[in-house]
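Colleague: Mind looking at a prediction? Sequence and model below.
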Amino acid sequence: LTCSICQGYLIDATTITECMHTFCKSCLLQRVESGRTFCPRCGVQLQRSRLGEQLKLDHAVQALIYTAVPGLWHEEQRRRKHFVDHHPL
């Protein structure tokens, strides 16, 4: 239920399809943007041109986490609203 990159609860749980390891979407994307294009748990390579195939949102895992951790969904919504309010387009 936690991300091994940030050590927090999974938010926008995203699974690498080749190895089935799951992380926060933002954690994975930050790694890829910084040039670390491999799974942090097993080292499977990610290709920027194939991220749409290699990374999949895991709605079932995310629903399980939001059910298991009361208040997490509401807290995440508050964080997102705060971000949008302070970073207008």
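Modeller: Noted; the coordinates are in hand.

Colleague: contacts, neighbours, all on C-alpha from now
Modeller: Fine.

Colleague: Going by neighbour count, which residues of the top helix by length along the chain are buried?
Modeller: The residue-count maximum for a helix in the chain (DSSP state H) belongs to helix 72-86. By neighbour count on 16 or more other Cα atoms under 10 Å, the buried set for helix 72-86 is Trp73.

Colleague: again with stretch 36-56
Modeller: Neighbour-count burial for stretch 36-56 flags Thr37, Phe38, Cys39, Leu46, Gln54, Leu55, Lys56 (criterion: 16+ other Cα under 10 Å).

Colleague: give me every residue that touches the third one.
Modeller: Right, the one you point to is Cys39. Ile16, His21, Gln45, Leu46 (Cα atoms under 8 Å, 6 or more residues apart in numbering).

Colleague: Run a quick neighbour tally on the closest residue to the second one other than its chain neighbours.
Modeller: With Cα to Cα, 6 or more residues apart in numbering as the measure, Thr15 is the residue that lies nearest to His21, at 5.5 Å, once sequence neighbours are left out. The local packing count at Thr15 equals 20, with neighbours defined by other Cα atoms under 10 Å.

Colleague: Second structure follows, compare the two:
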Amino acid sequence: MFKIGELNQYLTCGLCRGYLYEASTITECMHTFCKNCIVRHCMEVSLHCPVCSILIHPTDPFVHIRLDRMIQDIVYKILPSVADTEIRNIEKFYEAHPEVEPKDIQDPPPKPRVSPRDKDVPHPQCEPALISLVLEADGPEAAHVDKLEKKFVRVVGTATVDNVCHFLRKKLNLHEQKQVELYCCGDSMSRETCTLQDIHDRFYTDQENLILLQYRISDFD
């Protein structure tokens, strides 16, 4: 048993302060918001993350904003009433706007759904695959390197090595004179420009999208 208040910081949107709906994560910093909230923020307020102020993208922020099925599934599992409430709101919307063609909303979906305003916008046939990362400190200085509070991270497979390095710099509060080096199966990934899915396909033969990445923190030469 646990108090739901202890988990609110992980289940709520940093903009509307409500429980996440159509959870969408910024791949540059891994902060999550309701889809409509972060889209409105980017279009009307700023191209920077509303939590950490990192630049999402200089021209097209939606390149780095992805639906986060894992977090949304957790919200629905812990708080099934969230899905029920949203469905009632959608029903009320269609009742108030009979000119809009209703969607099938009989059952609460287990995964994020396309909002009514996006129903006519073409979407890819499938979302990018998710990769589970295990991030561990490595090297002779590992004992003196700050450890991540949570070493397990779930990201889209299209994220790059640079994205992971940037994430580590933020989470470990590294000074600008420090550099992050990543290794997978003993090979350096620091100068790679490939995606995490490419790394998985190169080093792993199993079907589970899981990658162990080791990081080393050092001074720039």
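Modeller: Arrived safely, thanks for sending. It should be emphasised that the depicted structure is a prediction, and the values quoted were computed from it without experimental measurement.

Colleague: distance of the alignment partner in structure 1 of Glu91 of structure 2 from Phe23 of structure 1?
Modeller: Here Glu91 of structure 2 is matched to Lys81 in structure 1, going by TM-score structural alignment. To Phe23 of structure 1, Lys81 of structure 1 is 22 Å away according to Cα to Cα, to the nearest Å.

Colleague: What residues does the aligned partner of Pro40 of structure 1 in structure 2 make contact with?
Modeller: Using TM-score structural alignment, the equivalent of Pro40 of structure 1 in structure 2 is Pro50. By Cα under 8 Å, 6+ apart, the residues touching Pro50 of structure 2 are Gly14, Leu15, His41.

Colleague: just Arg66 of structure 2 next, same as before
Modeller: Arg66 of structure 2 makes contacts with Ser24, Thr25, Ile26, Thr27, Val156, as judged by Cα under 8 Å, 6+ apart.

Colleague: before we move on, what about His31 of structure 2?
Modeller: Taking Cα under 8 Å, 6+ apart as the test, what His31 of structure 2 contacts is Thr25, Cys49, Val51.

Colleague: need the longest strand for structure 2.
Modeller: Scanning structure 2 for the strand with the most residues, using DSSP state E, yields strand 210-219.

Colleague: corresponding residues in structure 1 for it?
Modeller: Across structure 1, nothing matches strand 210-219 of structure 2 (TM-score structural alignment).

Colleague: Tell me the buried residues in that strand?
Modeller: Residues of strand 210-219 of structure 2 classed as buried by neighbour count (16+ other Cα under 10 Å): Leu210, Ile211, Leu212, Leu213, Gln214, Tyr215, Arg216, Ile217.

Colleague: What ranges does structure 2 have for its helices?
Modeller: Using DSSP H, helices in structure 2 cover 8-11, 35-44, 69-78, 80-96, 161-171, 196-203.
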